[in-house]
Structure formats: C-alpha cells, structure tokens
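Visitor: Predicted model follows, preceded by the sequence.
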Amino acid sequence: MLLYLIIGCEIGFWIFLFVGLFIRYFFRSPKLSKAVLLCVPLLDFILLCATALDLHNGSIADFAHGLAAVYLGFTLVYGASVIKWADQHIAYCFASGEKPDQPPSGGWEYTFYEWQQWGKGVAAGVIAWVLLALAIAYVDQPERTSALNEWFAGIFWVLAIWLLVWPVWYSIFPKKLSHKV
C-alpha cells in the first residue's frame, strides 16, 4: 500500500507542478499558481505521516518504507530545482520568457557543475539516512526494521559510484567545451 502512495506522490508532484504552471502562464494568475505549487510539499508531508503511521501500527518495515525515505530526501533537495527548471522552460516556450539556464557545455565549469549535482545527491542521501535512522529509533524493534538497515549501504554505493563516474572522472578528464555554430 505504501508503495502505491509513493507512486501517487510522484504523480501528484507532476500534476501539481504542471497545473500550477498552467494557471500561471495560461490564466495569468501567479497567486493561484503559487497556492497550487505550495501543495507539492504537502505531498511529502502526507508521505512522511503515512510512513510513520504505518510503522506505528505495527507494520514490519520493507522496501517501500526505505524507498519513502529516499524519495523524501530526493524531493526535499531536488524538488525546488525541478520546479524552477519546468517554470523556465514553460515561460520560454509559451510566455516569451528568457532562454532557460543550461548546464555548462564543458571545461572546468562543467566539472564544477557535476560536483554541485553530486553535493545535492549527498544532501538527499543524508536526509534519507536521517529519516531511516529516525524510523529505526522510532520503532525500536530491530526485528521489524532490519530491511531499513540495508538502505544505508545502498545509498552509500549509489553516491560512491556517482562520485567516481561523474565528478571525479570530469576532474581528471575535463569535458571539452563544445562550440556551437
């Protein structure tokens, strides 16, 4: 059931995002748009409460409980930048807005960009670790939370591989600047 709620929160994120931006650019109502976009963090709060309530009611922690922590970490760190990205693109395409920000095309600026993205990933991982640790402490029954412990290593390895494949790689072999004609 919790897995379906996570999927619903992800779908809800995109629905609130596009409805909010639709209201902003097609109905020209920035206040109403902002109210709709403020519903996005409400989805995170609902997921957090549902996860805590499920564990409180005696559920044995499983994959979905760990995924909820990772999802919340990701949305808390990346949610605002995804909204900004979508806002810039829709403003550019439909409201004569400025050209959207683009990542650097290469050189050390691109390497720095990759380090920033990885740093955001670390922040999301730390939030997920904290939520997992809080869930384990909250339940305080190791036999019910053993599945959550597996997530710590998973998050670590995803971040370690990400570190090596992008920031470290581009630090050693900087991406060449592309010159567009």
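Guide: That came through fine. Residues are numbered from 1 along each chain as shown.
Visitor: hey, let's count contacts and neighbours off CA atoms from now on
Guide: Noted.
Visitor: elements contacting the helix or strand hosting residue 89?
Guide: Element membership for residue 89 (DSSP states H and E) is helix 63-94. In terms of contacts (3 or more C-alpha pairs under 8 Å, 6 or more residues apart in numbering; DSSP states H and E), helix 63-94 is packed against helix 2-26, helix 39-56, helix 107-139, helix 142-163.
Visitor: okay, now the one to match up with it:
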Amino acid sequence: MMSAFPGSALVCEEFRGLADGLELAHSFVFNPHKWLLVNFDCSAMWFKDSRHVVETFNVDAVLYLKPDFQDKLPDYRHWQIQFGRRFRSLKVWFVIRMYGQSGLQDHIRKQRFEGCVKTDPRFQVVIPVTLGLVTFCLKDKGNEVNEALLKRINDGGIIHMVPAKINNLYFLRFAVCSPQTEEKDVDLAWREVVTQTETLLH
C-alpha cells in the first residue's frame, strides 16, 4: 500500500480509519518528508514478510566477505538495489524527540489556510479538507479566471501552487510540507492570494 503523503496523518487517531484494510496489505510505505516534519528524503517501509524483498535484491552471490551477524540481524543491503543506506532513521528519531507525539499531531491538525479561504466570500473550498491539502477557487468566476489567478500567483514568485481539475472545475491546491513553515508563512501565502485576486478582478 502506497501512502506517500497521507500516511503521516496516521499519527492522529481521528485519521486511523484511513488505514482500514491495512492488515490485508503485504507492504506499506509512506514519506515522512512530505508531511511529518522530516527533511527530504525519507521513506518508511513495512513488510508483512520481508523474505520476498530479500530474495529479490539478495547480493550474497557477489559478496566475498560475509559478516558473522548475517543470520541474526536484518541486512538492509538485501532490501534495495544499492548496497549502502544513508542513516535516515536518525532524522526521524530527532523529529520524534523534538516534537513528540502531541507536537506531530498538532502539526497534522493545523487548518489555518482553510480558515482564511472560508472567511473570504469570494472563494470556496472545493473538497472538504481532511489531510492538509486545501483545494479552493474563486466562486462563480469560471475556469479561465482561476487559471489566470494561478498564473499571476506563480509568476509573482512569492509562493508556488499547482492546479487540479475535477468534473471540469479548475481549482488551486495549497499544501504545507516544510518543517520550517510557520503561521506567518501561511499568512504570507494567503495575503499573496488575496493581492493577486484583487489585482486580477479590478
């Protein structure tokens, strides 16, 4: 099961329903660098039975020095194509030590940008926000106006957003992924959206 972005939300009890059926999966992977305050890059993997991975990537045939502990501990060189592995788990450990469970939960639960969108009657939230991704557009302005708004925002160079389109409705997407992002940065992003909107509509 691939859960690159939303997997981080499982730190919060209210999102654990997203993992219904996980017990049927053979593997699970998510990227803590996308939403769990860990710097790029970091993927967390779990295998129900790691033998399948080890059999696929096993390199014993070309190894001339075999360590004494080979049968006692997982040998991660057999879990991937490359022989070496960077010490990414240390980054995860530091984040957990620094923020703790409650700090990580607070980060996942933040909804500041959504609140800004909802208080401005010119905009609408397109899809209810559950996992930190805020989808929004100008109400009753059509796709061309929203496309023009996104172009103005991205050309401004202050923030960058990407679009999406569902049922012929074009909208903008806003997500916070950096561990350095603070409320003032979210406020700056919203001010830029408002500034470009006012310039576009007047």
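Guide: Yep, that arrived. A quick note: this is a predicted structure, and the numbers were derived from the prediction, not measured.
Visitor: Give me the TM-score for this pair.
Guide: The TM-score (TM-score structural alignment, normalised by the length of the first structure) is 0.23; 78 aligned residues with a C-alpha RMSD of 5.9 Å.
Visitor: looking at the helices and strands packed on helix 63-94 of the first structure, which is closest to residue 92 of the first structure?
Guide: Closest approach to residue 92 of the first structure among these (C-alpha to C-alpha): helix 2-26, 10.5 Å.
Visitor: contacts for the closest one?
Guide: 29-30, 32-37, 39-40, 43-44, 47, 50-51, 64-65, 68, 71, 83, 87, 90-91, 94-95 (C-alpha atoms under 8 Å, 6 or more residues apart in numbering).
Visitor: So which bits of it are buried?
Guide: By 16 or more other C-alpha atoms under 10 Å, the buried positions in helix 2-26 of the first structure come out as 2, 5-6, 9-10, 12-13, 16-18, 20-25.
Visitor: what's the closest of those to residue 145 of the first structure?
Guide: Using C-alpha to C-alpha, the buried residues of helix 2-26 of the first structure come closest to residue 145 of the first structure at residue 2, 15.4 Å.
Visitor: Would you confirm that residue 113 of the second structure contacts residue 186?
Guide: Yes: using C-alpha atoms under 8 Å, residue 113 of the second structure makes contact with residue 186 at a distance of 6.4 Å.
Visitor: how about the helices and strands packed on helix 63-94 of the first structure, which one is nearest residue 171 of the first structure?
Guide: Using C-alpha to C-alpha, the nearest of those to residue 171 of the first structure is helix 107-139, at 6.0 Å.
Visitor: Packing partners of the closest one?
Guide: Using 3+ C-alpha pairs under 8 Å, 6+ apart, helix 107-139 of the first structure sits against helix 39-56, helix 63-94, helix 142-163, helix 169-172.
Visitor: so the third one versus helix 39-56, what angle?
Guide: Per axes from the mean of the first three to the mean of the last three C-alpha atoms, to 10 degrees, the angle that helix 142-163 of the first structure makes with helix 39-56 is 140 degrees.
Visitor: Please report the number of neighbouring residues for residue 51 of the second structure.
Guide: Per other C-alpha atoms under 10 Å, the neighbour tally for residue 51 of the second structure reads 13.
Visitor: now the strands for the second structure?
Guide: 27-30, 44-47, 123-127, 134-138, 162-166, 169-174 (DSSP state E).
Visitor: of all the ones you listed, which lies closest to residue 200 of the second structure?
Guide: strand 134-138 (11.3 Å).
Visitor: What angle do strand 162-166 and the closest one make with each other?
Guide: Going by the same axes, to 10 degrees, strand 134-138 of the second structure makes 80 degrees with strand 162-166.
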